[in-house]
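>>> Structure for the following, please:
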Amino acid sequence: MTHTDTIVAMATPAGAGAIAVLRLSGSDAINIASTIFTSVSGKELAKQKTHTVHLGNIKDGERVIDEALITIFKNPNSYTGEDVVEISCHGSNYIQQEIMQLCLRKGCRMAQAGEFTLRAFLNGKMDLSQAEAVADLIASDSAASHQLAIQQMRGGFSSEIKKLREELLNFASLIELELDFAEEDVEFANREEFQKLISKITHVLKRLIDSFAIGNVLKNGIPVAIVGEPNVGKSTLLNVLLNEERAIVSDIAGTTRDTIEDEITIGGISFRFIDTAGIRETVDVIEGLGIKKTFEKIEAAQVVIYLFDAEKFQVSGSKFQDEIETIKNKYPLKNLVIVANKVDKLSEKEIKNLQSAISNLQLLSAKTNQGVEELQNKLLEFVNTGALRNNETIVTNSRHYDAMLKALKEIIKVQQGIDSGLSGDLLAIDIRQALYYFGEITGEISNDELLGNIFANFCIGK
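Down below sits the predicted model:
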């Protein structure tokens, strides 16, 4: 693959629709488009201004394929930084393929996954972290994941990293300069100012690293496991939350034998609910495997909803309380929501007794929708969206997270070297390594394998 070719791909999803868009990018994009397009005004495309739209016919020789609009973006003022042409045609599959084949015969090459955005990166239109945010933006399916992707694509995260790298690079240059004058025993880098910078970088890196915990779940959805004994209403609750009959509901204990998962958005945050098999002693091999999966899902969940039958509390209250304590002790770091279901069948006195017996209890009737909104609000309490509201930088990319962990490790080494009076040549080694990891994030330092891994996850046409 060479990045000097003119490439073409569909920019709209496969399938028939009202319109479809083909995108060309490269030095010959406008010339190739000119050979297949006849403007109704008779104007030559190559002589037209950038960011202009033209109506005409796409033709294969004398055969008219479609009436279409062509939009021209001349370098460097385009998405890729190259000449770009977008053909808006009618959305027939036949028309799309005819125009695509025509472009290929005229000298285009089929674009590979993410190649338009890769060219934008290579041509300096965006840095690597911004390019990765493009894929996140396309994949965003909630208000929170959309806001995070927009923030990163606008350079909020990369600008913070670039600033730190630039300041560290300035001091690194001064320390490297000291090595050239080692015999004169001069000090160009003010150690006190350098100490302040290292402390600042350490603080910022730790904040960004800590933000990944919330950023990762906001991006991918917060997994919530619904657990409890058989027949307490777990599947009914899932159906109510999803507003559809997703799980089979039955009076027969042990109906749910495998986990059922689905996502909904609450308050702009994506939650992935997991209905699990009821926890009980069983001799049924299949049901037993389902219960084993239940505990695996609890391990993977961010939030656990423990659901019990409020009607049975009078008889089995101590058993439910023991199970709650077991989950708390086994999973002390999990956010646990205790929910009493079927409260519509209790008297006010029984409800008060229930609330006094279990603190922070959520009352629910999955059958009548009572308490569902309160449960949703409770789930939202576990998500710290304050950083989102304040437009603080939140890390969502595991590659960035890994690079920052490595950078922090090197910065800590630099700090230890300063504290122990380490010589400049040894300090310079750790500083260079920290700079390397900073550069990996924004793309100042990259290689073909890294770029291949990143852009392989993009869709064709972007």
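
>>> going forward, measure contacts and count neighbours with C-alpha atoms only.
Noted.

>>> any idea which element the residue most central in space within the chain lies in?
By Cα atoms, centre = their mean, the chain has its centre lying nearest to Lys219, at 3.9 Å. Taking DSSP states H and E as the criterion, Lys219 maps to helix 191-220.

>>> circling back: for the residue nearest to the centre of the chain, give its distance to Leu208.
15 Å (Cα to Cα, to the nearest Å).

>>> Next: Leu346.
Distance check for Leu346 against Leu208: by Cα to Cα, it reads 48 Å.

>>> Let's see this one next, to set against the first:
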Amino acid sequence: MISQDTIVALATAPGTGAIAVIRVSGPDAISTTSQVFEPVRGGSLTKASSHTVHLGYLKEDGRTLDQVLVTVFKGPNSYTGEHVTEISCHGSPYIQQEIIQLFLRKGCRMAEAGEFTLRAFLNGKLDLSQAEAVADLIASENAASHQLALQQMRGGFSNEIKNLRQELLNFASLIELELDFAEEDVEFADKKQFSELLTRIQQVFRNLIDSFALGNVIKTGIPIAIVGEPNVGKSTLLNALLNEERAIVSPIPGTTRDTVEDELVIGGIGFRFIDTAGIRETVDVVESIGIRKTHEKIENARLVIYLVDAKEVNLTQEKRKEVQGRLALLKDQYPGKEMLLVVNKVDALEDGVLSRLTEEIPNALFISAKENKGLDTLKDQFLNLVNTGALTSGDTIISNTRHYNALIRATEEIRKVQEGLESGLSGDLLAVDIRQALYHLGEITGEITTDDLLGNIFANFCIGK
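Predicted coordinates for the structure are as follows:
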């Protein structure tokens, strides 16, 4: 798949800015740039040292396009492993396109999505999981997802998988060697050591698989559904959390008929808040569709805020039991789902009532979305959902679904090998399962891959990266 074309693309975001960077990579990157670049101090880029920056003018047939800075990277000591030039020009979209068109006329072609990083992978500058982390790093929108992508790009996860794969490969080689000497009944592989290795590998895989629950929500944002009866202040709470008028607020029950979603970063973690239609019996067709969507959002949420009106729970003991009963019913309907009872509109309560209700409903959090009271405590509850200890301690966390699926399949094969070893299965049958485990581990780092897989991965990259 390694192409000998020299490619060019805009490496910075399109649009007007102070500067833009145009990246050129390939065997003719430096020589082609040298043809159209006139350095202020003379000389030729082809004779320049790697990792040097040169001030000059881009020209075509005597016409000056722009004054630019050209940075030279000579392969293999570059991002792609090839000769690379990066042209820092003024950020006019017209200038950007003029420069790109100039390089196209000089024989370069437009880079495809992710092609620079694809070349870095194919030239051994990055493994596949590190290359995927580059895309995650670009897409990171909060401190946690940024840190997660950075950890993976540094290669901690890759090295862990590579080391385990190498150990497994060493034992596989010994077992394969035993097959060549089957008639002599020679044993090269220490079965006890092999069993210990399999146990250790399974433990590491289990830890990595378990980490996906945290890694995935950090990467995509933690979904929180705000549900409850009509007119308890769900939309007001969403607006208060986001500090903007995101949802329509009205005293008319059933105002929210569809879900309203937005994101907020709290403590470096991204949260996706979903304001839902009020849950009640209704004959209104449109509202009933909204209520059905509410249940879909509850199913997908990591946390459900069950919001109730303080005036309702203050009426009678029976009303308080009724609220607790509705919450219990919701918990039964969605077992295992994290749910938080939040009592809203405490600003409407008379003095002294709040302290009494706090004692009578100890499992509730009391707030006033309208007056912004109790929201900091509520946000602390959100952060308590996320165990960021593994993230801050530098433990390996996986956030990529492809890696997760490959680990699941590899774990299943390792389990088969362990069972086969304990039951005295012949070496040739053990070798089949070991090879399958090695295959799935190789898929993660890219030691084993296909053109289709690479196409799917790098198609999600931006052009210029």
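
>>> circling back to that earlier point, what helices and strands are in contact with the helix holding Lys219 of structure 1?
With contacts defined as 3 or more Cα pairs under 8 Å, 6 or more residues apart in numbering; DSSP states H and E, the packing partners of helix 191-220 of structure 1 are helix 143-153, helix 156-180, strand 269-275, helix 398-419.

>>> what's the mean gap between that helix and the aligned bit of structure 2?
Compared with structure 2 after the fit, helix 191-220 of structure 1 shows a mean deviation of 0.4 Å (mean Cα distance after the TM-score superposition for structure 1).

>>> List the contacts of the counterpart of Tyr437 of structure 1 in structure 2.
In structure 2, the residue paired with Tyr437 of structure 1 is His440, using TM-score structural alignment. Applying Cα atoms under 8 Å, 6 or more residues apart in numbering, one finds that His440 of structure 2 lies in contact with 406-407, 409-410.

>>> and the counterpart of Glu229 of structure 2 in structure 1, which of the three is it?
Glu229 of structure 2 maps onto Glu229 in structure 1 when the alignment is built from TM-score structural alignment. Going by DSSP: H, G, I helix; E, B strand; the rest coil, the secondary structure assigned to Glu229 of structure 1 is coil.

>>> Go ahead and confirm Glu229 of structure 1 touches Ser316.
No: the criterion here is Cα atoms under 8 Å, and Glu229 of structure 1 misses it with Ser316 at 11.4 Å.

>>> related to what we said a few turns ago, would you confirm that the residue nearest to the centre of structure 1 contacts Thr396?
Yes: here Lys219 of structure 1 reaches Thr396: they are 6.5 Å apart, a contact under Cα under 8 Å.

>>> what do these two both touch?
Here Lys219 of structure 1 and Thr396 share the contacting residues Leu148, scored by Cα under 8 Å, 6+ apart.

>>> Just give the nearest non-adjacent residue to the residue nearest to the centre of structure 1, would you?
Spatial nearest neighbour of Lys219 of structure 1, chain neighbours left out: Ser145 (4.7 Å); criterion: Cα to Cα, 6 or more residues apart in numbering.

>>> what does Ile351 of structure 1 give?
With Cα to Cα, 6+ apart as the criterion, Ile351 of structure 1 has its nearest non-adjacent residue at 7.2 Å, and that residue is Val343.

>>> Show me what that neighbour aligns to in structure 2.
Using TM-score structural alignment, the partner of Val343 of structure 1 in structure 2 is Val346.

>>> Was I right to think its match contacts Ala310?
Yes: taking contacts as Cα under 8 Å, Val346 of structure 2 lies within contact range of Ala310: 5.7 Å.

>>> Ile460 of structure 1 belongs to a strand?
No: if the criterion is three-state DSSP, then Ile460 of structure 1 is coil and not within a strand.
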